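>>> My questions concern the predicted model and sequence given below.
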Amino acid sequence: MSEPTIKLHQIQFLIQKQYGLYVSKTSCRKAKLRVMNEHMRDFREEFARLYDYAEQLNTINPGTTVSIRTSKNTIPGKEVFMSIYICLGSLKSGWKIGCRRIIGLDGAFLKSVCKGELLSCISKDGNNQMYPIAWAVVDKETKDTWSWFLKCIKHDLELTEGEGLTVMSDMQKGLHLALIDVLPNAEIRWCARHIWANWKKDWRGEERRRKFWQVARASFEVLLQSKLDDLSELGVGIVEALLKYNKEAWCRAYLWPCTYINSL
């Protein structure tokens, strides 16, 4: 169960190595399916108790928001889990009272038997430490799932249309479109580290890495242009490739004053 994606030939090798026995792939397949089916029954029982879990969270942490989406169209006559959103009451009130007006959004693959993706929303507290706000489990990252997640956050944090809010993300297409729809007045920023990770695939080297961060951290436009000129000496077309990423979304020179104060 710790390796649900294990291949049949790997199972054969482990049995032969540990027990000195040869087992056919057919036997390995049957055994794997039996174990997986027994384990999945446990998962089905746990999913059936999600509403109990939500009620318990509200009991021990008043003000908690738990939103569960299900579908009755996938399997006729049965309620099938689609996604769950959780924002603990203490985290919600803590962000409103003591955190900066900036949130970061990201998604990560879940590698368990049930798969899916984890969407998360984090912020920065007064000590400049990471502060978790809310998270959701969905089947996949799409504009629809991001819009649903953002609408839940918008309601819990009372974000109105995003006035005075900065949102940091990694340029995911579905997320960007959802942000424009749900929080049209928020300042949308892109994560420079993700831009560096994509850009460096074609422009490797320690000197280029150093120049990239000088560009990203340039605090006013004249200095930014000077750093871009320095960068241009490290390759033909290198600056043009970098400016394919809208510089106003990730360079410090274009930060709104409130965002710059928050980033210090």
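Yep, that arrived. Source: prediction; values computed, not measured.
>>> Could you use CA atoms for every contact and neighbour count after this?
OK.
>>> Stretch 127-144: end-to-end distance?
34 Å (C-alpha to C-alpha, to the nearest Å).
>>> Show the subsequent helix or strand relative to the longest helix seen in the chain.
Across the chain, the longest stretch assigned as helix under DSSP state H is helix 25-47. Following helix 25-47 in sequence order, the next helix or strand is helix 50-60 (DSSP states H and E).
>>> What's the local residue count around residue 101?
20 (other C-alpha atoms under 10 Å).
>>> Wasn't it part of a strand?
Yes - according to DSSP: H, G, I helix; E, B strand; the rest coil, residue 101 belongs to a strand.
>>> Residue 230: which element?
Applying DSSP H and E as the criterion places residue 230 in helix 221-232.
>>> list the helices and strands that helix packs on?
helix 206-217, helix 238-242 (3 or more C-alpha pairs under 8 Å, 6 or more residues apart in numbering; DSSP states H and E).
>>> Reformat those as CSV; add mean neighbour count and distance to residue 104.
Output for the helices and strands packed on helix 221-232, formatted as CSV (neighbours: other C-alpha atoms under 10 Å; distance: least, C-alpha to C-alpha, whole Å):
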stretch, mean neighbour count, distance to residue 104
helix 206-217, 16, 18
helix 238-242, 15, 23
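>>> second one coming, line it up with the first:
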Amino acid sequence: MIEGSYKEQYARLRDYAEELKKANKGSTVVIQTEQVGAQAIFLRMYVCLAGCRQGFLDGCRPVIGLDGCHVKGPYPGQILTAVGVDGNNGSFPIAYAVVEIESKQSWIWFLRLLIEDLKITSGLSYVFISDKQKGLIPAIETLLPTVEHRMCQEPQLYLGGKQKWKI
């Protein structure tokens, strides 16, 4: 009762988007819906706060990490993220999106908005790092065929506390 219902929260999503843009002038917030009969159903949302965008452009290396993770619960989906690398080799958030499914189409949608926000023209001066997310490799090849795209390795933890690298 304290948190309210999911339907009530989704109904207020546009209000949330407007508050983000009002509190963070120059931010990009895009909500995509799908029309089912007379009702608009949430499909995707992209957020790039102006301060994060400017901080990345002013003080970070031209390296962007891309990743996705699952959203659990009654309305599952994926969170897609773009993270930069600052001067101290720390992570610097750039943008995120909530999408219905991780696919080439959802990555293309996310990357198009990110490319527009960061004003990336050819991609020649950028390096993108990711693991082999569903649809991400062909999405990058489609939108930024000349960009350097590297794969990362994640540690895989096993019982007994020994760490092995997943390849």
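That came in fine, so what should we check first? The model shown is predicted, which means the values in this text are computed figures rather than measured ones.
>>> So which elements touch the longest helix of structure 1?
Identification of packing neighbours for helix 25-47 of structure 1 by 3+ C-alpha pairs under 8 Å, 6+ apart yields helix 8-19.
>>> Buried ones in the helix it packs on, by neighbour count?
8, 11-12 (16 or more other C-alpha atoms under 10 Å).
>>> In structure 2, what stretch matches it?
Using TM-score structural alignment, helix 8-19 of structure 1 lines up with nothing in structure 2.
>>> From residue 134 of structure 1, how far out is whatever residue of structure 1 lines up with residue 7 of structure 2?
The alignment partner of residue 7 of structure 2 in structure 1, by TM-score structural alignment, is residue 44. With distances taken as C-alpha to C-alpha, residue 44 of structure 1 is found 24 Å from residue 134 of structure 1.
>>> Over to residue 162 of structure 1?
As for residue 162 of structure 1, its distance to residue 134 of structure 1 is 17 Å (criterion: C-alpha to C-alpha).
>>> ok, these two, which is more surrounded?
residue 134 (23 against 20).
>>> right, and the more buried one touches residue 106 too?
No - here residue 134 of structure 1 does not reach residue 106: they are 11.3 Å apart, not a contact under C-alpha atoms under 8 Å.
>>> any residues in contact with both of those two?
120-121 (C-alpha atoms under 8 Å, 6 or more residues apart in numbering).
>>> In structure 2, what stretch matches stretch 83-102 of structure 1?
Using TM-score structural alignment, stretch 83-102 of structure 1 lines up with residues 44-63 of structure 2.
>>> who are the neighbours in contact with residue 175 of structure 1?
142-143, 146-147.
>>> For residue 127 of structure 1, the count of nearby residues, please.
9.
>>> Please read the previous query as pertaining to residue 127 of structure 2.
Number of residues near residue 127 of structure 2 (other C-alpha under 10 Å) recorded here: 15.
>>> Please pull up the equivalent of it in structure 1.
Residue correspondence to structure 1 (TM-score structural alignment): residue 127 of structure 2 is matched to residue 166.
>>> Next one: that match relative to residue 105 of structure 1, how far apart?
11 Å.
>>> Same question for residue 137 of structure 1.
14 Å.
>>> Now list whatever residues contact both of the two.
Among the neighbours of residue 137 of structure 1, those also in contact with residue 105 (C-alpha under 8 Å, 6+ apart) are residue 119.
>>> average offset between stretch 54-70 of structure 2 and structure 1?
Once superposed with structure 1, the aligned residues differ from stretch 54-70 of structure 2 by a mean of 0.4 Å; criterion: mean C-alpha distance after the TM-score superposition for structure 1.
>>> Give me the contact list for that stretch.
Under the criterion C-alpha under 8 Å, 6+ apart, residues 76-87, 92, 94, 102, 118, 125-131, 133 lie in contact with stretch 54-70 of structure 2.
>>> so what's residue 166 of structure 2 up against?
Contact analysis of residue 166 of structure 2 by C-alpha under 8 Å, 6+ apart lists 153-156.
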